[in-house]
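1. Predicted model and sequence follow; I will ask about them next.
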Amino acid sequence: MLLTYEADLNRCEENGWSPLLAASNFNHKALVEYLCDHSDALVNIFNKEGETPLYIACENDNVDLVKILLKHGAAINNGDENGFTPFHFSCSECNSNMVELFIQENATVYLADRSGRTPLYIACQSRSKDVVEILMEHGGEVNKAAQIDSDEGWTPLHVSSASGSTDIAELLLQKKQKCSR
């Protein structure tokens, strides 16, 4: 029906919300799929808050929408004005299922936001041992991430130590020792 009446499927309202952003926000899986399949829907469009449909699907913890958007070319490493990506968001929310999905879809595991915070740093900040373990399991580049300092000069080890996350600090130290042998 939308196409019959030649509706502009990419028209944004004053805050930058397109129909695809709105459908993603309200978890309308069938409509997101329809918009992606039947139009040149701008899958990587940003609203004024810097959110993409993929970012919104992550905020809503909607794995099905994330998969649909990725299938249609959503840019997994696009961040907001602070460089904060959907992958960073998933790490901050301790969402191990979403983190694993993004890793399978080739998210850049060591990509820092504009403050220098990597996914590993953010997972340590969020005290998410599960996410820290997942990130550390995925190759040597994660070890490199532990060496990238934030603007404050803190590493993931600093953050986990300051928050009293002994188990995470031990994980980081064990990994560092294995790599230095």
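-> Structure received.

2. switch to C-alpha atoms for all contacts and neighbour counts from now on
-> OK.

3. name the helices or strands packed onto the host helix or strand of residue 31?
-> Using DSSP states H and E, residue 31 sits within helix 29-38. Where contact means 3 or more CA pairs under 8 Å, 6 or more residues apart in numbering; DSSP states H and E, helix 29-38 is packed against helix 19-25, helix 63-71.

4. Single out the most deeply packed of those.
-> Comparing these by mean neighbour count (mean count of other CA atoms under 10 Å), helix 19-25 ranks first with a mean of 23.

5. Any chance of TSV for the helices and strands packed on helix 29-38, columns distance to residue 80?
-> Shown next, in TSV, are those (distance: least, CA to CA, whole Å):
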stretch	distance to residue 80
helix 19-25	15
helix 63-71	17
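
6. which stretch among the ones you listed comes nearest residue 147?
-> helix 63-71 (29.8 Å; CA to CA).

7. elements contacting that closest one?
-> Where contact means 3+ CA pairs under 8 Å, 6+ apart, helix 63-71 is packed against helix 29-38, helix 53-59.

8. Could you provide those helices in a markdown table, with additional columns for mean neighbour count?
-> Compiled in a markdown table, these are given as follows (neighbours: other CA atoms under 10 Å):
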| stretch | mean neighbour count |
| --- | --- |
| helix 29-38 | 16 |
| helix 53-59 | 25 |
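
9. do you know which of the ones you listed lies nearest residue 146?
-> Evaluated over the helices and strands packed on helix 63-71, closeness to residue 146 peaks at helix 53-59, with 24.4 Å, by CA to CA.

10. quick one: that closest one to chain centroid distance?
-> Distance of helix 53-59 from the chain centroid (CA atoms, centre = their mean, to the nearest Å) equals 8 Å.

11. Next, count neighbours for residue 49.
-> 11 (other CA atoms under 10 Å).

12. I misspoke; the intended subject was residue 123.
-> Using other CA under 10 Å, residue 123 has 29 other residues around it.

13. Run through the residues that contact it.
-> Residue 123 sits next to 91-92, 94, 129, 131-132 when contact means CA atoms under 8 Å, 6 or more residues apart in numbering.

14. Below is structure B, check it against A:
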Amino acid sequence: MQDDFEYDALTFRAPQRTRWYTRLWPACLGHGCFGQKRPQFQLYLIGYDPVGQLQRAASVGDVALVEKFINGSEYHINEIDRRGRTSLHYACAHNHPNVVAWLVSNDCTDINIQDDEGCTPLIKATQRDNVECISILLMQGADPHIVDFGGDAALHHAVIRGNITIAEKLLKYKANIDAKTEYGLTPYKLALYERQHQMAEFLIKNGAEAHSVLQPNRSLIDPEDGLAASKPKW
């Protein structure tokens, strides 16, 4: 017993090295690193950062600089970046109606040009709830029937957002109130699926067909062929 005590007294016990995560934990407490959910964003709300000088000028609403670039023949008005986005896309995404108005007043502007997601400037403005930009685009002849590569037209995006003001503007310019998504959903059925009840009532009042009812957040069934469809990837 005495030998054991003397051995323990003479033995050098090196401090154990702490794991990296035990050192990280105290530093992160109270700073949101752990225990808090990160905000989830729809894909169309992020990743729309301009690349070129013309696109940057449009995204910050600098009309004078946009005009200088285009009139000085430094850039073409329909010039696209690697994502297929024009200065008009960026002006609509970042809500600069003054830039939008200047761009669409130019006869060379392709108002319905699509980016690499199939979004026209009108669809992009709808995704961002930018009402004034939408009004300018529609007055200048933007086509509300074009769908993106996910199969959704501007009206479908307005329904998902629950934006009745934009939906009303699109219908005023002859958007198809019964247009189907690639999953077979009309705007009315899409409103039910998204639990946008006020939007559903608005669409019924404006002539939407409601011959069948879709239960929200259930498997989607196409009433015409009875086949189950995949859940929309929104």
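-> The structure has been received and is ready for your questions. Quick caveat: nothing in here was measured; it's all calculated off a predicted structure.

15. Which residue numbers in the second structure does the helix holding residue 31 of the first structure align to?
-> Mapping helix 29-38 of the first structure onto the second structure (TM-score structural alignment) gives residues 97-106.

16. ok, of the contacts of residue 123 of the first structure, which come out buried?
-> Buried residues within the contacts of residue 123 of the first structure, counting neighbours by 16 or more other CA atoms under 10 Å: 91-92, 94, 129, 131-132.

17. Between which two of those is the distance greatest?
-> 92 and 129 (11.6 Å).

18. Kindly list the longest helix within the first structure.
-> As assigned by DSSP state H, the longest helix anywhere in the first structure is helix 166-179.

19. in that one, what's buried?
-> Residues of helix 166-179 of the first structure classed as buried: 168-169, 171-172 (neighbour count, 16+ other CA under 10 Å).

20. Using CSV, please lay out these together with distance to residue 119 of the first structure.
-> Formatted as CSV, these follow (distance: CA to CA, whole Å):
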residue, distance to residue 119 of the first structure
168, 14
169, 16
171, 15
172, 14
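
21. Nearest to residue 68 of the first structure, out of these: which one, please.
-> Residue 68 of the first structure lies nearest to residue 168 out of the buried residues of helix 166-179 of the first structure, by CA to CA, at 33.3 Å.

22. Can you show me the strands along the second structure?
-> Here the second structure has its strands, by DSSP state E, at 220-221, 228-229.

23. Quickly compare those and say which is most buried.
-> Neighbour counts (mean count of other CA under 10 Å) averaged over each of the strands of the second structure peak at strand 220-221, with a mean of 19.

24. what's the offset of it from the middle of its chain?
-> 24 Å.

25. Does anything pack onto that strand? Which helices or strands?
-> Applying 3+ CA pairs under 8 Å, 6+ apart, one finds that strand 220-221 of the second structure contacts strand 228-229.

26. what's the strand it packs on aligned against in the first structure?
-> Counting by TM-score structural alignment, strand 228-229 of the second structure falls onto no part of the first structure.

27. if I read this right, residue 157 of the second structure contacts residue 123, doesn't it?
-> Yes. Applying CA atoms under 8 Å as the test, residue 157 of the second structure and residue 123 come out as touching, 7.4 Å apart.

28. Show me what the match of helix 29-38 of the first structure is in contact with.
-> For stretch 97-106 of the second structure, contacts defined as CA under 8 Å, 6+ apart pick out 58, 61-63, 66, 77, 88, 91-92, 109, 111, 132-133, 136-137, 140.

29. And stretch 58-70 of the first structure, by the same measure?
-> By CA under 8 Å, 6+ apart, stretch 58-70 of the first structure touches 24-25, 27, 29, 32-33, 36, 43, 53-54, 57, 76, 86, 89-90, 98.

30. what span of the second structure lines up against that stretch?
-> So stretch 58-70 of the first structure sits over residues 126-138 in the second structure, by TM-score structural alignment.

31. Residue 150 of the second structure -> the first structure?
-> So, by TM-score structural alignment, residue 150 of the second structure is matched to residue 82.

32. give me every residue that touches that match.
-> Residue 82 of the first structure makes contacts with 113-115, as judged by CA under 8 Å, 6+ apart.

33. are any of those residues buried, and which?
-> Listed as buried from the contacts of residue 82 of the first structure are residue 113; burial here means 16+ other CA under 10 Å.

34. Which ones among the contacts of residue 82 of the first structure map onto helices?
-> Per DSSP H, these never map to helices.

35. could you redo the contacts of residue 82 of the first structure as JSON lines and give each row distance to residue 5 of the first structure?
-> Below are the contacts of residue 82 of the first structure laid out as JSON lines (distance: CA to CA, whole Å):
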{"residue": "113", "distance to residue 5 of the first structure": "42"}
{"residue": "114", "distance to residue 5 of the first structure": "43"}
{"residue": "115", "distance to residue 5 of the first structure": "46"}
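
36. right, and out of the contacts of residue 82 of the first structure, which lies closest to residue 105 of the first structure?
-> Using CA to CA, residue 113 is the member of the contacts of residue 82 of the first structure that lies nearest residue 105 of the first structure, at 19.1 Å.
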